[in-house]
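Colleague: sequence and predicted structure below; questions after.
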Amino acid sequence: MGRFARAEVQQALDNYNAVVDKCSDTGDWSPFADLFTEDVHYVEHAYGVFDNREDVRKWIVDVMAPFPQMRFEYDWVAFDDDNDAVVIGIQNVLYHPTEPGVKFGFPNVTRLVYAGNGLFSSEEDTYNPARDAPSVVGAWVQAGGTMLCAPKVAMKHVVMNGN
């Protein structure tokens, strides 16, 4: 058993989800960073590593600027009680601009480690947006979706083909 009860980790995850949903609803991603400790270790396989809350804040605001209403829908959740961690299968989703229920998305696996006081001390996102995002975002744009600006953040690690 880890340092925290599953119920406390679940409550923090429920809050995480509520904040992410609100960020998607409002297009303001700044509050996302407040889900983490000040010394968070955030590993983003495409964009790099961030070791503090304010770097996460700058990155998330900038990376979400072109499509701030992107949603993050769960496929599954697994708890690692020994390490106070949660692993989540997520779809990064853009909704069709005119056809309700039609979605454009690609998979992501996220691991969060809970640190207490409702905050997470780490997040690691494992996915391949260099491979998956161009076709998904391209199809969304072709369907009438509009990016609000050009991308503000360049990927640091690009793997086009791979497992």
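Modeller: Good, I have the coordinates. Numbering: from 1, shown residues only.

Colleague: CA atoms for contacts and neighbours, from now on please.
Modeller: Will do.

Colleague: which residues in this structure form strands?
Modeller: For the chain, the strands defined by DSSP state E cover 36-44, 48-50, 71-80, 85-95, 103-116, 119-126.

Colleague: what's the shortest one packed up against?
Modeller: When contacts are defined as 3 or more Cα pairs under 8 Å, 6 or more residues apart in numbering; DSSP states H and E, strand 48-50 packs onto strand 36-44.

Colleague: check the longest one too.
Modeller: Strand 103-116 sits against strand 85-95, strand 119-126, helix 129-142, with contacts defined as 3+ Cα pairs under 8 Å, 6+ apart.

Colleague: give me the contacts around it.
Modeller: Here strand 103-116 makes contact (Cα atoms under 8 Å, 6 or more residues apart in numbering) with 4, 9, 12, 37, 83-96, 120-129, 132-133, 136-137, 139-140.

Colleague: adding another structure so you can compare the two:
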Amino acid sequence: MAQFPRDEVESAFRRYFLTGPVGEDWAAWSRLFTEDATYNDHFWGTFHGQAEIQQFLEGTMSFAAHVYSPLVWYNIDGSHIVYKVLNRADNPEPGGEPIEFPSLQVIQYAGDGRFSSEDDWWTVAEMKLFNQRYTAARERAGDRARDPLSRLDWGTWVDWARPPEGHQPKPSWVGKDVPPIASLRDMTFGVRHPRPAR
């Protein structure tokens, strides 16, 4: 496996995180993967290459427009980076606490500013509880509900991993005909993982 200077890996990761989770430019973010990259989400499935990765991210994120991802910590070990984010939504009720659940990502740096893989891990039960809490809060807020694209609290954990002051979110799926992905039934590409017998 090729070895890269830590400064190079760190710089590439910062660009990666600022382009995707912070800037929400999932089209540009997908191009930070190699052409033969593998993106594995333990729930949604495995996606190959830049086009599938972009389709997956824009489809799932357009359905969950209220979700953004502050960076809690990251660790670089050679060409591997492990990082934790909070999948966060600003509470639709003004004054309410953010609603969130954690996830862990492992990515592999491949050189030339690109990544060859990402693996995402999160707990389905926590995601379902997140959805229930958000839906209930939105119903309670009614006409007072916050804009789903508000991104009010990027945390205090990693100072560079947040947008600049005055940033107005405009995810790359806005204004495009992107079919939202709400469930596994909507997934017409990639490879599904076998589900354990109940």
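Modeller: Looks like it came in fine. Nothing here was measured: the structure is a model prediction, and the numbers come from that model.

Colleague: after superposition, what is the TM-score?
Modeller: For this chain pair, the superposition-based TM-score is 0.80 by TM-score structural alignment, normalised by the length of the first structure; 153 aligned residues with a Cα RMSD of 2.8 Å.

Colleague: the second structure: which residue goes with Ile90 of the first structure?
Modeller: Using TM-score structural alignment, the partner of Ile90 of the first structure in the second structure is Val85.

Colleague: that match against Ser69, yeah?
Modeller: Yes. In terms of Cα atoms under 8 Å, Val85 of the second structure counts as a neighbour of Ser69; the distance is 5.6 Å.

Colleague: ok, these two, which is more surrounded?
Modeller: More neighbours surround Ser69 than the other of Val85 of the second structure and Ser69, with 26 against 19 (other Cα atoms under 10 Å).

Colleague: surely the more buried one is in contact with Arg88?
Modeller: Yes. With contact defined as Cα under 8 Å, Ser69 of the second structure and Arg88 form a contacting pair (5.9 Å).

Colleague: quick revisit: take the helices and strands packed on strand 103-116 of the first structure and write them to a markdown table, including distance to Ala65 of the first structure.
Modeller: A markdown table is the format used below for those (distance: least, Cα to Cα, whole Å):
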| stretch | distance to Ala65 of the first structure |
| --- | --- |
| strand 85-95 | 14 |
| strand 119-126 | 19 |
| helix 129-142 | 14 |
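
Colleague: out of these, nearest to Tyr16 of the first structure?
Modeller: Smallest distance to Tyr16 of the first structure across these (Cα to Cα): 8.8 Å, for strand 119-126.

Colleague: that closest one against the second structure, how far on average?
Modeller: Compared with the second structure after the fit, strand 119-126 of the first structure shows a mean deviation of 0.6 Å (mean Cα distance after the TM-score superposition for the first structure).

Colleague: show me what contacts Asp80 of the first structure?
Modeller: Going by Cα under 8 Å, 6+ apart, Asp80 of the first structure touches 86-87.

Colleague: aligned partner of it in the second structure?
Modeller: The equivalent of Asp80 of the first structure in the second structure is Asp77 (alignment by TM-score structural alignment).

Colleague: can you check Tyr42 of the first structure too?
Modeller: So, by TM-score structural alignment, Tyr42 of the first structure is matched to Tyr39.

Colleague: mind checking how far Ala12 of the second structure is from Gln50 of the second structure?
Modeller: From Ala12 of the second structure across to Gln50 of the second structure, the span is 17 Å (Cα to Cα, to the nearest Å).

Colleague: so those two - more neighbours on which side?
Modeller: Higher neighbour count among Ala12 of the second structure and Gln50: Gln50, with 22 against 19, using other Cα under 10 Å.
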